[in-house]
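Asks: got a predicted structure here, sequence first:
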Amino acid sequence: MACRSISSIILVLLLGVICTATVVYGGHQVWWLVGGDNRWSFGVDGWVKDKPIQAGNILVFSYDPEMHDVVEVDEAAYNTCTMPSNGGTRHTSGRDRIEVREGKSFFICSTPGHCTKGMKIAITA
């Protein structure tokens, strides 16, 4: 009889741990390959349309780091395809993973001419 009580207590504790883990880790993180099959490249500026990107999602920028980069910029720099005076936050790995923040985020390639060819995205989460 005592063995069944201990087994029941252990089962309840185990279920409690599982439920707690579900609350802490329950939200699944969505990863987005920016540009889809075309990756981070020219004309990617329309890729984000109709994507349900939310704060906490991960953007994955995949590209040749010898040719491109990803720079987080402000809206003015995004609209004019220029580097902001503070330089923005530059990523150069070729496989950058950036967590989406709440609000607006803007990304461009700083290689001359690339942003004006559509190598930029704007996210609102």
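Replies: Yes, it's here.

Asks: all contacts plus neighbour counts: C-alpha atoms, from now on.
Replies: Fine.

Asks: got the contact list for the residue nearest to Trp31 when sequence neighbours are not counted?
Replies: Of all residues not flanking Trp31 in the chain, Ile58 sits nearest, at 4.6 Å (C-alpha to C-alpha, 6 or more residues apart in numbering). Residues in contact with Ile58 (C-alpha atoms under 8 Å, 6 or more residues apart in numbering) are 29-32, 97-100.

Asks: sitting in strands, which of these do you find?
Replies: Judged by DSSP state E, the subset of the contacts of Ile58 located in strands is 31-32, 97-99.

Asks: one more structure, for comparison:
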Amino acid sequence: MEQASLAKFRVALLICLVIFSETIDAATYTVGGSDGWTFNMTTWPQGKRFRAGDTLLLKYDPTIHNVVVVNRRGYERCITPVDAKVYKTGKDEVKLRKGLNLFICNVAGHCESGMKIAIEAV
């Protein structure tokens, strides 16, 4: 019986290690570098590789910008879906999910001026 309990403990420990290893490996990226979340963002992030669970730190002036999580249509057409998550603090942390992550600023004219980013997380 003691051996069975030890085996169960090892399995539980292994599961915990797998779950927490994603959190340990997660990185935080400041969007846009020193300029922060601003215009002409479509070339960011050059040379960066993202993983699901990584965090984006979006810094901006909340009196003139915001960050909106959008779908492909919203990204391409610079429109905000009805159920979109809108961040407004000026120092937002957004955890990336696996796949394509799309963000825009929906203040009039900002997305059209390049205030949007597309990030693929593996």
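Replies: Received it, and whenever you're ready, just let me know what you need. Predicted, not measured: the structure shown is a model, and the values here were computed from it.

Asks: top of the contacts of Ile58 of structure 1 by neighbour count?
Replies: Among the contacts of Ile58 of structure 1, Val100 has the most neighbours (other C-alpha atoms under 10 Å), with 19 neighbours.

Asks: now tabulate the contacts of Ile58 of structure 1 in CSV and tack on distance to Ile108 of structure 1.
Replies: Below are the contacts of Ile58 of structure 1 laid out as CSV (distance: C-alpha to C-alpha, whole Å):
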residue, distance to Ile108 of structure 1
Gln29, 24
Val30, 22
Trp31, 19
Trp32, 17
Arg97, 15
Ile98, 13
Glu99, 16
Val100, 15
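
Asks: which of those line up with contacts in structure 2?
Replies: With the contact criterion set to both residues aligned by TM-score structural alignment, their matches' C-alpha atoms under 8 Å, these that also touch in structure 2 are 29-32, 97-100.

Asks: could I get the buried residue list for the helix ranked longest in structure 1?
Replies: Among the segments of structure 1 that qualify as a helix by DSSP state H, the longest is helix 2-25. Neighbour counts over helix 2-25 of structure 1 (16 or more other C-alpha atoms under 10 Å) mark no residue as buried.

Asks: ok, for Ile121 of structure 1, nearest residue in space, not its chain neighbours?
Replies: In space, and not counting its chain neighbours, Ile121 of structure 1 is closest to Asp45: 4.8 Å by C-alpha to C-alpha, 6+ apart.

Asks: hang on, that neighbour packs against Met119?
Replies: Yes: Asp45 of structure 1 lies in contact with Met119 (C-alpha atoms under 8 Å); the separation is 6.1 Å.

Asks: name the residue in these two with the higher neighbour count.
Replies: Met119 (25 against 21).

Asks: quick one, what contacts the more buried one?
Replies: 40-45, 108-109.
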